[in-house]
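Engineer: 3D model of this:
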Amino acid sequence: MFLGPYTIPIIIVFVASMLIQGYLSRTYKKWGQVRNARGLTGADVARMMLDDNGLHDVKIIAVPGNLTDHYDPGKKTVNLSQSVHSVASVGAMAVAAHEVGHALQDRVRMPALVLRGKMAVPLSLGMNLAPWLLLAGILLRLSGLLWLGVVLFGAALLFHVVTLPVEFDASRRALVYLDSRGLNGTVEGQNGARNVLTAAALTYVAGFAMALVQFLNILGIARSNN
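Structural biologist: Here you go, the predicted structure:
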């Protein structure tokens, strides 16, 4: 990481992000061990929610890892991790419903979801180049390269800005569906599902905060070297 005027805020946000990740892990571990009221696995809930919304062509796939769950709009698949796909817990139910929430967004072509999908691949490539462009711009005193790196960091910030409403909306759709179908069961189940999704949402807020302070830091470096 380049040292700049926002180095200390970056360290603070990084530590906060680690704490939030720990909170998410603890929260999911807790509710991942509490059986949901209907005894439905994550895959069962996902299939039910997809079918109730007419998305019979969307497949559910088990993927390795822990909390590696995601929706693939290209392949039209809801990918559920091992701790979600075949487990009948409150946590698994909440995560599965959240991923189906993305499938519902895809069905209506939610603008933010579409934009995020178009940005993902080129942004990934650009962010691999950004640090080298910044370093070359500073060492060679080439302001063009330096500011190109700034633009790429700005694009990363935009990606996180777009991601926030996408993730929040998916969680909202998940909770509305679980409540409407009575899948949460007790008040405890409702609180558990909400706690899991809130913890997950905090990780995206932390990601946005990190992208913001990194962008401001790089912008400060660019200005001082201009």
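
Engineer: going by C-alpha atoms from here, please, whenever you check contacts or count neighbours.
Structural biologist: Will do.

Engineer: ok, and the closest non-adjacent residue to the residue most central in space within the chain?
Structural biologist: Nearest to the geometric centre of the chain sits Tyr204, at 5.4 Å (C-alpha atoms, centre = their mean). Closest residue to Tyr204 apart from its sequence neighbours, by C-alpha to C-alpha, 6 or more residues apart in numbering: Leu164 at 6.5 Å.

Engineer: please give the structure of this sequence too, so both can be compared:
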Amino acid sequence: MYLYWDSTYILVIIGTILVGLAQSYVQATFNRYSEWATERGYTGRQVAMEILNRQGIGQVAVEPIKGQLTDHYDPMNKVLRLSEVTYDETSISAVAVAAHECGHAIQDAEGYSFLRLRSAIAPVAQFGSSIAVPLIIFGLILGWTGMTQVGVIAFALVLLFQIVTLPVEFDASRRALVILEEQGMFTAEELPAARKVLRSAAFTYVASTLSTSLQLLRFIILSNNRNRD
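Structural biologist: Alright, predicted model coming up:
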């Protein structure tokens, strides 16, 4: 009860609201421009393959994956996976998302520093996310300061991963817009819409990072209060 029902829980609520609003915004924006077919008529798959070939990384495979907005680039296997609403669709949303994922593939090919840093941090952050909350909970309940502090440090690794992710995502979107304009895959009227799609997606990463920051702050406050007790 001490961990979950105290005044600091307002930080969790604020974080949850931020993430919810960001997710609603990106979904609404994606849906809006999913109904706007591009004049050029390229599908997400065609755009991805064209961009990768022109960038000299045609060896990267482009595969469909189930779900909505599950698009991602797998640097380990050199595979770009596009969701069902992107792969064969010709909408502004589909093309923008496909180009964004190509941005990650280009980052990988160029050895983009923040992408390499994120890949290096990922295993540690994943491990930290799995042990952080249990350590903090048991540390607070048992009054073991050391255990609580280790849990807080582990949770901080998750936040570090999310912070490093921000420039990776913003850079991928920047690359996508430049390429789409240079290669003429969008008309002048379609580019602002694509920019909105990519900007809305970036908001989810910002909101998630803020939410994690608020949770970390809460754990630090709880730990300090417990130590004073």
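
Engineer: run through the neighbouring helices and strands of the host helix or strand of the residue nearest to the centre of structure 1.
Structural biologist: Using DSSP states H and E, Tyr204 of structure 1 sits within helix 187-225. Judged by 3 or more C-alpha pairs under 8 Å, 6 or more residues apart in numbering; DSSP states H and E, helix 187-225 of structure 1 is in contact with helix 7-31, helix 90-107, helix 143-180.

Engineer: dump those helices into CSV; add distance to Ile221 of structure 1 as well.
Structural biologist: Below are those laid out as CSV (distance: least, C-alpha to C-alpha, whole Å):
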stretch, distance to Ile221 of structure 1
helix 7-31, 11
helix 90-107, 38
helix 143-180, 9
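
Engineer: make a markdown table from those helices and add mean neighbour count and distance to Leu123 of structure 1 to it.
Structural biologist: Shown next, in a markdown table, are those (neighbours: other C-alpha atoms under 10 Å; distance: least, C-alpha to C-alpha, whole Å):
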| stretch | mean neighbour count | distance to Leu123 of structure 1 |
| --- | --- | --- |
| helix 7-31 | 17 | 21 |
| helix 90-107 | 26 | 21 |
| helix 143-180 | 19 | 7 |
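
Engineer: ok now do Thr165 of structure 2, which residues does it touch?
Structural biologist: Phe114, Leu115, Arg118, Tyr205 (C-alpha atoms under 8 Å, 6 or more residues apart in numbering).

Engineer: can you flag which of these belong to helices?
Structural biologist: Of the contacts of Thr165 of structure 2, the ones assigned to helices by DSSP state H are Phe114, Leu115, Arg118, Tyr205.

Engineer: thought the third one was touching Val164?
Structural biologist: Yes: judged on C-alpha atoms under 8 Å, Arg118 of structure 2 makes contact with Val164 at a distance of 6.1 Å.

Engineer: among the contacts of Thr165 of structure 2, which recur in structure 1?
Structural biologist: Retained in structure 1 by both residues aligned by TM-score structural alignment, their matches' C-alpha atoms under 8 Å are the following of those: Phe114, Leu115, Arg118, Tyr205.

Engineer: quick one: buried ones out of the ones in helices among the contacts of Thr165 of structure 2?
Structural biologist: Phe114, Leu115, Arg118, Tyr205 (16 or more other C-alpha atoms under 10 Å).

Engineer: if I look at the first one, how far off is Ala201 of structure 2?
Structural biologist: What that stands for is Phe114 of structure 2. 19 Å (C-alpha to C-alpha, to the nearest Å).
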